[in-house]
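# Structural data only, the sequence is not supplied:
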């Protein structure tokens, strides 16, 4: 290893200023071994730690030694492998060699193997066709939030929720505050959403008890008052859908769940800084 540098130092000559080993101040010890210099002469470390043996990472012997250390350390990772070798030796380019040894180890490859990526199917028409925003909407409730009730004396913290409406076509998000998880509160929130964004054609939810209860109440309301509302609704050009809430689709409902999680994360970070 390093024959030119070894012969130069053996003849008590100085290495060229552009030599690759000039930065580590190499020297030859009493046993004719090329070691790393340094400024640790007055430290309490052992001689091998203060002046480790210099190695070339491209040499076959160095690669065999790395493999032996890797097995003796029970298939250690690159950092642990390199740290243990540097106790006695100083391999140039040792970090890259340690990564190569771990990457080419068959057992490590089996343990850290990644599953095959499943090819996703085509997006449904609700995700690709856009007539107007929120025509197809997904909704979900966020984690509970605390709001201050300053009515009367003192200040009380009330548990409330955020209803997240997501447009499946453009991923637009509409937020509404919900006082509780009753179906009456949800119907009020849904009415505000329709008044602001327009009546959606399809609404997807995760079929929670609040949504199912609201669905049943909407069905009864539509059946009882259909004759009275028919003329007014027809004049406004709005069609009545008795199946506002359909079953939960994983590839559709995931959109509302992701946005609900993002809102919870951002709101928690923002409120913690207030």
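Sure, I can see it. All values derive from a computational prediction rather than experimental measurement. Numbering: from 1, shown residues only.
# rest of the way, CA atoms for contacts and neighbours
OK.
# if I look at residue 249, how far off is residue 135?
17 Å (CA to CA, to the nearest Å).
# Also residue 61?
Separation of residue 61 from residue 135 (CA to CA) stands at 68 Å.
# Which one's more surrounded, the two?
residue 135 (20 against 12; other CA atoms under 10 Å).
# That one and residue 235: what is the separation?
Distance from residue 135 to residue 235, by CA to CA: 20 Å.
# again, but for residue 75
75 Å.
# Between the two, which is the more surrounded one?
Between residue 75 and residue 235, counting by other CA under 10 Å, residue 75 is the more crowded of the two (18 against 8).
# and that one, that's in a helix?
No. Counting by DSSP: H, G, I helix; E, B strand; the rest coil, residue 75 falls outside a helix, being coil.
# right, and residue 144 touches residue 163 too?
No. Between residue 144 and residue 163 there is no contact under CA atoms under 8 Å: 10.4 Å.
# Comparing those two, which residue is more hemmed in?
residue 163 (20 against 15).
# wait, what's in contact with the more buried one?
By CA atoms under 8 Å, 6 or more residues apart in numbering, the contact set of residue 163 is 139, 140, 141, 142, 175, 176, 177, 178, 189.
# Just name whatever secondary elements the helix or strand harbouring residue 260 is in contact with.
Following DSSP states H and E, one finds residue 260 within helix 250-272. Applying 3 or more CA pairs under 8 Å, 6 or more residues apart in numbering; DSSP states H and E, we find helix 250-272 packed against strand 136-141, strand 156-167.
# now those strands as CSV including distance to residue 214?
CSV is the format used below for the helices and strands packed on helix 250-272 (distance: least, CA to CA, whole Å):
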stretch, distance to residue 214
strand 136-141, 13
strand 156-167, 14
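# nearest to residue 3, of the ones you listed?
Smallest distance to residue 3 across the helices and strands packed on helix 250-272 (CA to CA): 68.8 Å, for strand 156-167.
# helix or strand right after that closest one?
Following strand 156-167 in sequence order, the next helix or strand is strand 173-178 (DSSP H and E).
# related to what we said a few turns ago, can you flag the buried ones in the contacts of residue 163?
Using 16 or more other CA atoms under 10 Å as the burial test, the contacts of residue 163 include 139, 140, 141, 142, 175, 176, 178, 189 as buried.
# out of those, who's nearest residue 13?
Nearest to residue 13 among those, with distances taken as CA to CA, is residue 142, at 73.5 Å.
# Please report the distance of that closest one from residue 191.
For residue 142, the distance to residue 191 equals 19 Å [CA to CA].
# can you check residue 105 too?
The separation that residue 105 has from residue 191, given CA to CA, amounts to 61 Å.
# Not counting its own residues, what contacts whichever strand or helix holds residue 64?
Using DSSP H and E, residue 64 maps to helix 60-72. Residues outside helix 60-72 that contact it (CA under 8 Å, 6+ apart) are 55, 56, 57, 76, 77, 81, 85, 91, 97, 98, 101, 102.
# Can you list which of these are found in strands?
Counting by DSSP state E, the contacts of helix 60-72 place 55, 56, 91 in strands.
# Residue 84 versus the first one, what's the distance?
Spelled out, that is residue 55. 14 Å.
# put this beside the first:
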């Protein structure tokens, strides 16, 4: 190819390679000036040289290469056997690292990028160069950027109490279908969950309807066993996990009757705004845990009222035996603190019922 032809048209692969080699030679002559001049004369490198361990030499094109232990592995490409030596913190090195980094679509790690570079180049402090470019790459910085974290507000006074269930929150879940008599008739019962806002204990009661009286009966049973709370919180009519039938609670729940009944017993009732789930995350997560503990026990079996009450009690014991603190593997650490410690002084939860689904497995079902 003549000199005039090289001034026009698209760049050819050999032209790009010649330009790359020329820039590499200039960079090597600038950074390794002493080593380059010594090797050019054919003398031995000084012992204090950074390249003494690489056994460098200059090839016929004037490129400084490493003479490695794969010198006679002729089945490998020439660049793999004798890679080009590149200095660190130079623009040529940075652009070559950038090229191989982008070949990995910005998701290849430092090891993969280094393996790709080693097929042709030997960069001094290569890992540092790769990590430095990953910090400068705008796309990687956007991809690895941390999202803003919400500053948590201090806990309200209702979350601090010495007695369990002195400040409570209540929520519903269900319905749960039970068989009556010989199994021809079925009824829908609901789970009424009470959780302590300070000790995180839960108490599960079965509600026999969606009317106000059924809910008050569940509250009376709870207060008879756990004591009368000072404050009770509710998230209104939109109960978590409820299906279409629970929307009937909007018409059947008499809030005035609830407030009057609570006032007669010294309780203060607080209704959270409707559709504001962030007001009730304390009992929302407890409902999720209760349903997760209930469904493996009940499965898809036909259960009676007795089975359902037993499953509620077993789920309550399992939830109250969960750990409230981090438990390390150190042998000197004490047992983790659980909600049962506030109620019974022990972990508990060791006598949970097994699954009530005793039906044989059938491949067609």
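Arrived safely, thanks for sending. Only a predicted model underlies this, so the values are computations on that prediction, with no experimental measurement involved.
# Which residue of residue 55 and residue 84 of structure 1 possesses the greater neighbour count?
residue 55 (20 against 14).
# The closest residue to that one other than its chain neighbours: neighbour count?
Spatial nearest neighbour of residue 55 of structure 1, excluding adjacent residues (CA to CA, 6 or more residues apart in numbering): residue 91 at 4.4 Å. Residues near residue 91 of structure 1, counting by other CA under 10 Å, number 21.
# if I pick residue 91 of structure 1, what's in contact with it?
Neighbour list for residue 91 of structure 1: 54, 55, 56, 57, 62 [criterion: CA under 8 Å, 6+ apart].
# For those, which single residue is the most surrounded?
Busiest of the contacts of residue 91 of structure 1 [other CA under 10 Å] is residue 54, holding 23 neighbours.
# surely that residue meets residue 37?
No. Contact criterion CA under 8 Å: residue 54 of structure 1 and residue 37 do not qualify, at 9.8 Å.
# list the contacts for the counterpart of residue 238 of structure 2 in structure 1?
Using TM-score structural alignment, the partner of residue 238 of structure 2 in structure 1 is residue 208. By CA under 8 Å, 6+ apart, the contact list for residue 208 of structure 1 is empty.
# ok, so what distance separates residue 208 of structure 1 from residue 182 of structure 1?
Residue 208 of structure 1 is 11 Å from residue 182 of structure 1, by CA to CA.
# same deal with residue 212 of structure 1?
Distance, residue 212 of structure 1 to residue 182 of structure 1, by CA to CA: 11 Å.
# residue ranges of the helices in the stretch 1-150 of structure 1, please?
Assigned by DSSP state H, counting those that start in this stretch, the helices in the stretch 1-150 of structure 1 fall at 3-10, 47-50, 60-72, 78-85, 94-104, 106-111, 125-128.
# now these as a markdown table including distance to residue 258 of structure 1?
Output for the helices of the stretch 1-150 of structure 1, formatted as a markdown table (distance: least, CA to CA, whole Å):
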| stretch | distance to residue 258 of structure 1 |
| --- | --- |
| helix 3-10 | 60 |
| helix 47-50 | 52 |
| helix 60-72 | 41 |
| helix 78-85 | 35 |
| helix 94-104 | 34 |
| helix 106-111 | 30 |
| helix 125-128 | 15 |
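# how about the ones you listed, which one is nearest residue 217 of structure 1?
Here helix 125-128 is closest among the helices of the stretch 1-150 of structure 1 (CA to CA), at 25.9 Å.
# quick one: contacts of the closest one?
Taking CA under 8 Å, 6+ apart as the rule, helix 125-128 of structure 1 contacts 136, 168, 169, 252.
# Among those residues, which one has the most neighbours?
residue 168 (27 neighbours).
# quick one on the thing from earlier: if we only consider the contacts of residue 91 of structure 1, which is nearest to residue 12 of structure 1?
Closest to residue 12 of structure 1, out of all of the contacts of residue 91 of structure 1 and judged by CA to CA, is residue 54, at 17.9 Å.
# Determine which two of the contacts of residue 163 of structure 1 are furthest apart.
The most widely separated members of those, counting by CA to CA, are 142 and 189 (14.0 Å).
# Would you mind measuring from residue 87 of structure 2 to residue 31 of structure 2?
According to CA to CA, residue 87 of structure 2 and residue 31 of structure 2 sit 7 Å apart.
# what's the answer for residue 23 of structure 2, then?
Remark: distance between residue 23 of structure 2 and residue 31 of structure 2 (CA to CA) = 12 Å.
# Now which residue in structure 2 aligns to residue 135 of structure 1?
Residue 135 of structure 1 maps onto residue 166 in structure 2, by TM-score structural alignment.
# Next one: that match from residue 172 of structure 2, what distance?
Applying CA to CA, the value for residue 166 of structure 2 to residue 172 of structure 2 is 19 Å.
# cool, and residue 274 of structure 2?
For residue 274 of structure 2, the distance to residue 172 of structure 2 - CA to CA - is 14 Å.
# What is the aligned counterpart of residue 196 of structure 1 in structure 2?
Under TM-score structural alignment, residue 196 of structure 1 pairs with residue 225 in structure 2.
# Can you classify its match by secondary structure?
Going by three-state DSSP: residue 225 of structure 2 is helix.
# So what's the residue count around it?
Residue 225 of structure 2, neighbours per other CA under 10 Å, totals 9.
# what's the answer for the one 3 residues further on, then?
As a burial measure, residue 228 of structure 2 scores 20 neighbours (other CA under 10 Å).
# Does residue 216 of structure 2 touch residue 257 like I think?
No. Using CA under 8 Å, residue 216 of structure 2 is not in contact with residue 257, being 9.3 Å away.
# Look at the two and report which has more neighbours.
Taking neighbours as other CA under 10 Å, residue 216 of structure 2 and residue 257 compare with residue 216 leading, 16 against 13.
# Please, which helix or strand holds the more buried one?
Using DSSP H and E, residue 216 of structure 2 falls within helix 212-226.
# buried set for that helix?
For helix 212-226 of structure 2, the neighbour count (16+ other CA under 10 Å) marks 212, 213, 215, 216, 218, 219, 222 as buried.
# Can you point out the buried residues in stretch 64-81 of structure 2?
Result for stretch 64-81 of structure 2 [16+ other CA under 10 Å]: buried residues 64, 65, 66, 67, 80, 81.
# Dump these into CSV; add distance to residue 293 of structure 2 as well.
CSV is the format used below for those (distance: CA to CA, whole Å):
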residue, distance to residue 293 of structure 2
64, 69
65, 66
66, 65
67, 66
80, 59
81, 62
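# Specify which member of these is nearest to residue 149 of structure 2.
residue 80 (47.1 Å).
# didn't that closest one look like it was pressed against residue 119?
Yes. Between residue 80 of structure 2 and residue 119 there is a contact at 5.0 Å, judged by CA under 8 Å.
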